[in-house]
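J.: I need the structure of the sequence given here:
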Amino acid sequence: MTPLQGGRSTPSLEQIPFSRPHSPHKELVLGFAGLGAMGYPMARNLATRLQSPVIAHPIYVWNRSRAKCESLQEEVGKTHIKIADKPEDLALNCDIVITNLANDEVVKGVFEKFVAALKEAQSTKNKIFVETSTVYPTLAGELDTLMSSVPHCHLVMAPVFGAPPVADAAQLIVVMAGDYRSKKEVAHLMIPAMGRKVIDLGGNLEKAPTFKLIGNSMILGSLEILAESFTLAEKSGIKPTQIHGLVKDLMPAPILDAYANKMVHDLFDGSKGFAIDGGIKDSTHIRKLAAEVNSPMPALDTAHQHLLTARALHDSKKLRGDPVYETLDWSSIVAGTRVASGLDGFDSKKHSTAGPVPE
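T.: Prediction:
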């Protein structure tokens, strides 16, 4: 990567597999829907790192809870952020609209509002809609049918890899499928302002969410193995910190190190990571996809059950009024393996410091 002004870098062809688009005749108006744990830093980085004449300022943001919009506006200023009262405002006022939403039902509902507003306004402007959430592949086809009913509207499926801290650092990996010209336009907005690399999967929109589910299956499967190994260590009288050291020596991947650290130190705060509800939604999608294509994934089946166990345990603690965190991170999957082994799910300080050591 070559240096740019302000300390940023020019992405290479390896990072963006598209040539740079022609300079627009006018500044593009950008909108962002969904300011959750991922969407908030993504929108903030786009608002603060993209400059005129590429993007007009301020960019429009909408969230179901307006407080998130107000928080972002207060953080970066009214010159960067304009709050939309409803999602329809994004569709009508913006050239490019990016969404990052909780689940498939919410995504479809928001896109239906986009389309209804555009049809009512009889819009004929060129617009690109970019969906970055983790959804089931067939939803991409449903969204494409919706958007194709409006002239000159294009859909890009662009799910992202990376936890909230990765989004905060603008180091996400973006997977794209859809119309080539639209992907090119979007890619050069997102990289390096929001992420570090684009993976192009061609024109079939369903390929991007499929790829994302496969990637998440690798992460979730790794979490299950870590959880089982840490639990075995505790039951065998070996300190989990020693196993964490082995993870760093044997498999020095930042993502494994980060999740291992959460498990060892009971750092299950979902507000600072990937919430367990999202993990269960993703594991449900992965298992459904695996069943449809006759590709058994027994490790994912087990991981799914341990996520459900962790959530059930947490819900019970909520009912008793003593939850450790308001929302669990999916690293709390280890609670499932712990409880199955007779250990406390969320508080490793309650575990015996020296379990039985096999002869």
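J.: CA only for contacts and neighbour counts going forward, please
T.: Will do.
J.: The nearest residue to residue 147 once chain neighbours are set aside: how many residues sit nearby?
T.: For residue 147, ignoring the flanking residues on the chain, the nearest one in space by C-alpha to C-alpha, 6 or more residues apart in numbering is residue 153 at 6.0 Å. Number of residues near residue 153 (other C-alpha atoms under 10 Å) recorded here: 22.
J.: From residue 45, how far off is residue 153?
T.: 25 Å (C-alpha to C-alpha, to the nearest Å).
J.: try residue 90
T.: Distance check for residue 90 against residue 45: by C-alpha to C-alpha, it reads 18 Å.
J.: One more: residue 327?
T.: In terms of C-alpha to C-alpha, residue 327 sits 25 Å off from residue 45.
J.: now do residue 83
T.: To residue 45, residue 83 is 16 Å away according to C-alpha to C-alpha.
J.: What of residue 80?
T.: Taking C-alpha to C-alpha, one finds residue 80 at 10 Å from residue 45.
J.: structure for this one too, so we can compare:
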Amino acid sequence: MDPSPSTPDAPIPKLGWIGLGSMGQAMALNLQTHLSHTNSPPLHIYNRTAARGQPLLAIGAISSSSIQALLQAVDICFIAVSDSNAVTSIINTILEVPAADLHQKIIVDTSTIAPGTSAWAQGCLRERGASFVAAPVFGASPIAKEGKLLVILAGADKAVKAVEPFLVGVLARKTLYLGEDAAKASLLKTTGNFLTAGFMELIAEAHVFAEKTGLGSDALESLVEHQYGPLPFAMSKRLTGGFYLPKRDERPWSDLNLAVKDVGLGVECAEKVGTRLPVADLVLSHLEEARRYGEVNGRALDSSSMYGVLRERAGLGFESEVVRRRDGGDGGLSGL
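T.: Predicted structure coming up:
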């Protein structure tokens, strides 16, 4: 059953969306599809590159000329952008909306940002009579397309309740609510990114070990599937399927540059409280090495591309056999 966007006595809220990268576009498409199916008002969208909005306009969304124009037309506005700087810029632009037009609006940020940025945004918007809900998501773009993300929520209870009908069954498989402090959601997302990156590093190392010893990837992947569960298995398939090094004309499932930013956030948060994340330091060094490889070879890389770095260090070559076959043997890629 589709979640109900309102009670019989309450008007259906008008929704907006800012940011149409790989994740944002996938989530916005699911949301507009849901709004169409429930005869709700269409989604208002804004993105700096207007062409990214074409798939949404084709299914009924409405384009806004500016962030301010979008805010004045909606009750709830979702944000999906790349980093804290982008969120800060958008919030500052939102704060330029006249106070009377901003009153009781709800801003929902799905981005992965520093906890301090979430706390700042929540405080600034509260002063203007608006609400901020931190709602960072777990899942790469294929999971976003399926509407099966895990959403971490933090914000005022009333605002969260207003947003929830548009999450589970639309964008997400489940939500976790952490209370009113928006910074807690960003902190849990940062912690989760550290865990994810560590798991990926471990699985990548194991696959290189399996190839070098002659055990083979198939045997290892079978063990991962049946002993360690669906998340490590999905990570393993990301490597063995060649997705760590996308085709030249394809976007990565999860951009390497964002992974560097996300793991770096964990390192920074740890330093601020007087501790360290040694595994994160190791992962970050491998991601930085992969980024240099991508720059030299003009390739967009996935966040799992530490696998290629580990392969090269073991004398196997950045490209796996699966990648070479997929690309027709047209590697010609230089080393680091």
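J.: quick one on the thing from earlier: translate the residue nearest to residue 147 of the first structure into the numbering of the second structure.
T.: Aligned by TM-score structural alignment, residue 153 of the first structure pairs with residue 130 of the second structure.
J.: how about the strands of the first structure, start to end?
T.: 2-3, 9-10, 30-33, 59-62, 81-83, 96-99, 127-131, 153-157, 160-161, 172-178, 195-200 (DSSP state E).
J.: Residue 259 of the first structure is nearest to which of the ones you listed?
T.: In terms of C-alpha to C-alpha, the element of the strands of the first structure nearest to residue 259 of the first structure is strand 160-161, at 15.1 Å.
J.: Superposed on the second structure, what's the mean shift for the closest one?
T.: For strand 160-161 of the first structure, the mean distance to aligned residues of the second structure following superposition is 1.1 Å (mean C-alpha distance after the TM-score superposition for the first structure).
J.: The strands of the first structure: which one's closest to residue 213 of the first structure?
T.: Taking those one by one with C-alpha to C-alpha, strand 160-161 is closest: 10.2 Å.
J.: and the closest one, what does it pack onto?
T.: Applying 3 or more C-alpha pairs under 8 Å, 6 or more residues apart in numbering; DSSP states H and E, one finds that strand 160-161 of the first structure contacts strand 172-178.
J.: So which elements touch the strand it packs on?
T.: strand 153-157, strand 160-161, strand 195-200, helix 207-235.
J.: for these, which one ends up most surrounded?
T.: Stretch with highest mean neighbour count among those: strand 153-157 (a mean of 25; mean count of other C-alpha atoms under 10 Å).
J.: Touching that strand from outside, list them.
T.: Strand 153-157 of the first structure is contacted from outside by 125-132, 140, 143-144, 147-148, 175-179, 182-183, 205-206, 208-209, using C-alpha atoms under 8 Å, 6 or more residues apart in numbering.
J.: got the angle for that strand vs strand 172-178?
T.: 130 degrees (axes from the mean of the first three to the mean of the last three C-alpha atoms, to 10 degrees).
J.: so what's the nearest residue in space to residue 268 of the first structure that is not next to it in sequence up against?
T.: Leaving aside its chain neighbours, residue 268 of the first structure sits nearest to residue 329 (4.9 Å; criterion: C-alpha to C-alpha, 6+ apart). Contacts of residue 329 of the first structure were listed using C-alpha under 8 Å, 6+ apart, and they are 268-276.
J.: so which of the residues you listed would you say is closest to residue 341 of the first structure?
T.: residue 268 (19.3 Å).
J.: Any idea how many residues pack against that closest one?
T.: Residue 268 of the first structure, neighbours per other C-alpha under 10 Å, totals 27.
J.: Pull the contacting residues for it.
T.: Residue 268 of the first structure makes contacts with 262, 325, 328-332, as judged by C-alpha under 8 Å, 6+ apart.
J.: That one and residue 314 of the first structure: what is the separation?
T.: Taking C-alpha to C-alpha as the measure, residue 268 of the first structure falls 11 Å from residue 314 of the first structure.
J.: The match of residue 153 of the first structure and residue 15 of the second structure, how far apart?
T.: 15 Å.
J.: what's the answer for residue 84 of the second structure, then?
T.: Residue 84 of the second structure is 22 Å from residue 15 of the second structure, by C-alpha to C-alpha.
J.: who's more crowded, the two?
T.: residue 15 (25 against 18).
J.: residue contacts, the alignment partner in the first structure of the more buried one?
T.: Counting by TM-score structural alignment, residue 15 of the second structure lines up with residue 30 in the first structure. Counting by C-alpha under 8 Å, 6+ apart, residue 30 of the first structure touches 55-56, 59-60, 94-98.
J.: quick one: which two of the residues you listed are the most distant?
T.: Pairwise over the contacts of residue 30 of the first structure, using C-alpha to C-alpha, the maximum falls at 56 and 98, 15.1 Å.
J.: out of the two, which sits in the more crowded spot?
T.: The neighbour comparison of residue 56 of the first structure against residue 98 (other C-alpha under 10 Å) goes to residue 98, with 26 against 17.
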